[in-house]
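A.B. asks: no sequence on this one, just coordinates:
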């Protein structure tokens, strides 16, 4: 029915009725079709359209008495669907007839000679009824009441009566003197192929899907040798897809301005199909195209404008290696098909545009390169779903934190599409913001849950957030419906923590748990999304076990990358788990981090007095430790930093005070206390005696901040090491 619905009224009534018969045959796999209309005076049924039958058969049923026992007569008389095992003098297994229902009752019948034994099923009966209704509507309202004058007048028979496509092909070939081209194509087969095209176009998602459908479904039924689909972009014609043309020819026509006088631009301006049956005809109308015609090596063309939503969006050219003529049936089909192709292409291009925006967004949000940090080195692989043209919501990230700590995060927004990519972007941004505030993993996930709920009831996401401290070698993590990280120790031992029972973000509002792992230096933390480990043939737990074994083999076995690269390790593991990447049902992420630890010699910790003398003690410890580390050039600024931080604690906080110095890529100073009060920079007036300490800290530090702890807080500062 899509092909019929695409017909925009440009066909004559006989051509439209012939198209209805062809579609009825294609829809139920018929050998032939008949459409009869009742004469309002005599009551006889007159054959007005036929398909798939030779002149002998069609002439036998050109007229039927109103009271006849044939299926068409019975359907037209009773207004009911009729099935008969009578093939009406053909080799058909039977005849299915449905009435043509007008405003005042049946006005005719649509009949199909069935190839398979038995009556049509319910869906096929419904399809035939829909085609019959379309034919009635397309033929227009019946004439008003008539009064017999007692006379008669002869009318010419329908041009389509007795038409036999197979015979037409023979006649055309013999007249043109090319009998070697003769190929009998049964009407039922051709219309069936056209029916397949309507299905393929309905299922097409991308523009390339539309081009592929035209190539596979249009060219064979018409015996075509070439196809070219061009679309209008910025007042030029750009090639979307082609077959049967040389690269030289395609390069010559790519990007032709619409103002150029060509056959393609001509049909776009006229908005009517153009059928050119020989090179001579083409050169007569477009003499300037001689060189292009020679390069193309084609001899006949059907040039079809693609018009959707009332505007020209491109053209489709179906071409042939030899001269040929186009029958009225072929012109009718190609014209109707061009409308269907245009609608499918318009829909597909809208999808392509959205898909491109989503891909651009996703590429911009996923890390282009993973940083090498003091705490970890990392590698990752992202694989889009092989059978999906939509982007997913899988993401991963490595976030540097204070004191050489690092946050490792992986997540999966449920679904595919631009909306999911946008949700992923919002979550990733929120994670980075919350992580920078020093919020613990469980609280961070709780905030993400609030964000997801604000997006609506249909938004869900899983997430795993972990923080690794290279000084303590502890990895603290929380999960929301996501598998916990797999640990592969340096000796190849695989540790898979029990999965937490916490639900996905947006599904509930529970308190999330926090779990800790003590990791030897050089351990691998393995993160993934379900697309990597879960499939129709493998549940997620089997997949996680296989993932752990695969990483262990790749890290310690003979398949270990010679360079030790985690990217190469990821490639090996992905090939092991997804040997056929083209057939993955979901996006997949593999994210691996190798842990490092801070040497004890690069860590110095001191307890300070709980009073004003603490600042002096801190300065003394700084001088002594920086001398041991050969960093005396930072002595002055570091003394200033610790004096201000410790003094701030003494004046505004409480509890035991502790100083810790870390030597890494930067010099890190940390001051711990038991108060949750957060220090902040304030604007001091010219007469204020205080209020400038934190301004000085910010001025001499590369960065500084506060992070919260269960027993208080830590104020930290980082200074760049002088090379």
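C.D. replies: Noted; the coordinates are in hand. No experiment lies behind these values; they were computed from the predicted model shown.
A.B. asks: Could you use CA atoms for every contact and neighbour count after this?
C.D. replies: OK.
A.B. asks: show me what contacts the closest residue to residue 340 other than its chain neighbours?
C.D. replies: Closest residue in space to residue 340, ignoring its immediate chain neighbours: residue 6 at 5.4 Å, by C-alpha to C-alpha, 6 or more residues apart in numbering. Counting by C-alpha atoms under 8 Å, 6 or more residues apart in numbering, residue 6 makes contact with 336, 337, 339, 340.
A.B. asks: Second structure for comparison follows:
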């Protein structure tokens, strides 16, 4: 081969490498734009303001997944019901893409809309499930919905295939509240969702999570829940406050090695009227139910 031919071949190779590099940069920029769009879409569907009735505080934490387009699945919400009680929900949609983010918005809006008709957690999840099935989507969502009376501290909850929540009391006790639940929303027509009753006592907290906080390659779900229960116990005894507790839980989420969204919602009783133990409430070992 002539020296000229070698020069021409080298020049052609450099041109091809230049085109490939430019194309790679273009694809990277497009992917980055898609991720930013998905993240902003999801963040835009989360509530901007949280209710803070006298004696009750609510804190949240949220981190979107950043691997590819793995965003869009998790949400939290808190709002005041017409009767003055506080509604809270947290959940996780199957899938992690823009479609999942849109479905998450549908679920959250459905819960809010139907809560104006019934605030009972079990009935609300039943109606939401039937509504989602009627829409014919191929996605489903896990969810926990809570209704809290800020005057008495009575808290009612129902779960739709979601992971348990955590409780801790001012006297140093904590645990995982794993009462009966129903199937995920959007799966089984006519599904029922049992309601558990708890009591949030002065200085106590309840912590709602998505599985991205407590489960990943370096941590299994049961160990993750126990670690959060321990964090809640330490935070309550030390008087850290719910904002500090939410921040600590989200820092723990960074260590599980997941590529999933992570969300936490903490509700605490920091003053006001103290509730009295309900005759049919859960035992102190299963719920934040007992006054010192």
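C.D. replies: Yes, it's here. Note that the coordinates shown come from a computational prediction; the quantities given were computed from them, not determined experimentally.
A.B. asks: Using JSON lines, please lay out the contacts of residue 6 of the first structure together with secondary structure.
C.D. replies: Below are those laid out as JSON lines (DSSP: H, G, I helix; E, B strand; the rest coil):
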{"residue": "336", "secondary structure": "helix"}
{"residue": "337", "secondary structure": "helix"}
{"residue": "339", "secondary structure": "helix"}
{"residue": "340", "secondary structure": "helix"}
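A.B. asks: Pull out the buried members of those.
C.D. replies: Buried subset of the contacts of residue 6 of the first structure (neighbour count, 16 or more other C-alpha atoms under 10 Å): 336, 337, 339, 340.
A.B. asks: Strands along the stretch 51-200 of the second structure, start to end?
C.D. replies: Ranges of strands in the stretch 51-200 of the second structure, per DSSP state E, counting those that start in this stretch, are 56-63, 74-80, 86-93, 141-148, 154-160, 165-168, 174-177, 196-199.
A.B. asks: Comparing these, which comes out most buried?
C.D. replies: strand 165-168 (a mean of 28; mean count of other C-alpha atoms under 10 Å).
A.B. asks: equivalent range in the first structure for that one?
C.D. replies: Residues 485-488 of the first structure are the counterpart of strand 165-168 of the second structure, counting by TM-score structural alignment.
A.B. asks: ditto for stretch 194-208 of the second structure
C.D. replies: Per the alignment by TM-score structural alignment, stretch 194-208 of the second structure matches residues 513-527 in the first structure.
A.B. asks: re earlier: as JSON lines, the buried ones among the contacts of residue 6 of the first structure with distance to residue 580 of the first structure would be great.
C.D. replies: Compiled in JSON lines, these are given as follows (distance: C-alpha to C-alpha, whole Å):
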{"residue": "336", "distance to residue 580 of the first structure": "40"}
{"residue": "337", "distance to residue 580 of the first structure": "36"}
{"residue": "339", "distance to residue 580 of the first structure": "38"}
{"residue": "340", "distance to residue 580 of the first structure": "35"}
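A.B. asks: With respect to residue 270 of the first structure, which of the residues you listed is nearest?
C.D. replies: Residue 270 of the first structure has its nearest neighbour among these in residue 339, at 14.8 Å by C-alpha to C-alpha.
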